[in-house]
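**Q** Only the shape, not the letters, is given here:
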């Protein structure tokens, strides 16, 4: 008889990263197999440097993923490097200093607002 582990991840602003060339970082709507294996292995106390245990863990599990609801995409911005020092420049705010396009990264990720109706 097969055994199953059923669990839910609730992360209203979770990001499941993909390759990010340039200044835009996108996200998948669902976690990758690697992300799920990492979460489960960590929950079992398997460390990242225990390659043999991780490989055995990886060989014995399969996943079926389901997403509930329609996500709304949110946009966030992150500073990715320090601005170059310009001795002659005078900035009146941090915002003004960060105007150079290579200093910011745009991150888009799905959000799922979780709410409960009265009596639900």
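**A** Here it is on my side, so go on. Keep in mind that this is a model prediction, so the values were computed, not measured.

**Q** can we go C-alpha only for contacts and neighbour counts from here?
**A** Fine.

**Q** For the lengthiest helix in the chain, which residues meet the burial criterion?
**A** Secondary structure assigned by DSSP state H gives helix 33-43 as the longest helix of the chain. Within helix 33-43, the residues that count as buried by 16 or more other CA atoms under 10 Å are 37-38, 41.

**Q** Tell me the one among those nearest to residue 97.
**A** Comparing the buried residues of helix 33-43 against residue 97 with CA to CA places residue 38 closest, at 38.3 Å.

**Q** so how far is residue 76 from the closest one?
**A** Counting by CA to CA, to the nearest Å, the gap from residue 38 to residue 76 is 25 Å.

**Q** Repeat that for residue 33.
**A** Counting by CA to CA, the gap from residue 33 to residue 76 is 25 Å.

**Q** cool, and residue 24?
**A** Counting by CA to CA, the gap from residue 24 to residue 76 is 10 Å.

**Q** What of residue 39?
**A** Taking CA to CA, one finds residue 39 at 24 Å from residue 76.

**Q** and what of residue 35?
**A** 21 Å.

**Q** that older thread, columns distance to residue 111 on top of the buried residues of helix 33-43, output as JSON lines?
**A** Below are those laid out as JSON lines (distance: CA to CA, whole Å):
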{"residue": "37", "distance to residue 111": "22"}
{"residue": "38", "distance to residue 111": "22"}
{"residue": "41", "distance to residue 111": "25"}
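
**Q** Next one for the comparison:
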């Protein structure tokens, strides 16, 4: 069995974490089914399993098989870190964020979709 403590803020990867427990008097104690109370402990080191923050911005891949490609009216852009691209509709770039020129003439972007 486990006890999960919800903290008031997220713990950063570089922070050191310890935990202590002081067995309270009364009934609000950690206890097994036989009624044995957990003993107090202090300054127990905690294993940090929070992943490091992703601080690398996705970069457009411009070479190889993943370089930009157009087929009909679909222009596909591939980015590094594709497993982490945010496909949430609230973060979808506006069509106007892109400028596409065909033979030097603007070809309007009418829709943008992000595939994670």
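**A** Yes, it's here. Keep in mind that this is a model prediction, so the values were computed, not measured.

**Q** Would you pull the TM-score for this pair?
**A** After superposition, the two chains reach a TM-score (TM-score structural alignment, normalised by the length of the second structure) of 0.24; 56 aligned residues with a CA RMSD of 5.2 Å.

**Q** coming back round to it: neighbour-wise, which of residue 24 and residue 76 of the first structure wins?
**A** residue 24 (13 against 10; other CA atoms under 10 Å).

**Q** quick one: contacts for that one?
**A** 105-108 (CA atoms under 8 Å, 6 or more residues apart in numbering).

**Q** Name the nearest of these relative to residue 72 of the first structure.
**A** residue 108 (10.1 Å).

**Q** so what's the closest one up against?
**A** Taking CA under 8 Å, 6+ apart as the test, what residue 108 of the first structure contacts is 24-27, 73-76.

**Q** Tell me the one of those nearest residue 16 of the first structure?
**A** So of these, ranked by how close each gets to residue 16 of the first structure (CA to CA), first place is residue 27, at 5.0 Å.

**Q** Was I right to think the closest one contacts residue 109?
**A** Yes. Between residue 27 of the first structure and residue 109 there is a contact at 5.2 Å, judged by CA atoms under 8 Å.

**Q** tally of neighbours for residue 52 of the first structure?
**A** 9.

**Q** what's the strand or helix carrying it packed up against?
**A** Using DSSP states H and E, residue 52 of the first structure falls within helix 51-59. Applying 3 or more CA pairs under 8 Å, 6 or more residues apart in numbering; DSSP states H and E, we find helix 51-59 of the first structure packed against helix 33-43.

**Q** give the contact list for residue 19 of the second structure.
**A** 42-46.

**Q** Can you tell me which of these end up in helices?
**A** Per DSSP H, the contacts of residue 19 of the second structure never map to helices.

**Q** In strands, which of these fall?
**A** 42-45 (DSSP state E).

**Q** thinking again about what came up before, and of the buried residues of helix 33-43 of the first structure, the nearest to residue 58 of the first structure?
**A** Nearest to residue 58 of the first structure among those, with distances taken as CA to CA, is residue 37, at 6.9 Å.

**Q** Please report the distance of the closest one from residue 25 of the first structure.
**A** Where residue 25 of the first structure is concerned, residue 37 of the first structure sits at a distance of 22 Å (CA to CA).

**Q** and if you look at residue 77 of the first structure?
**A** For residue 77 of the first structure relative to residue 25 of the first structure (CA to CA), the value is 10 Å.
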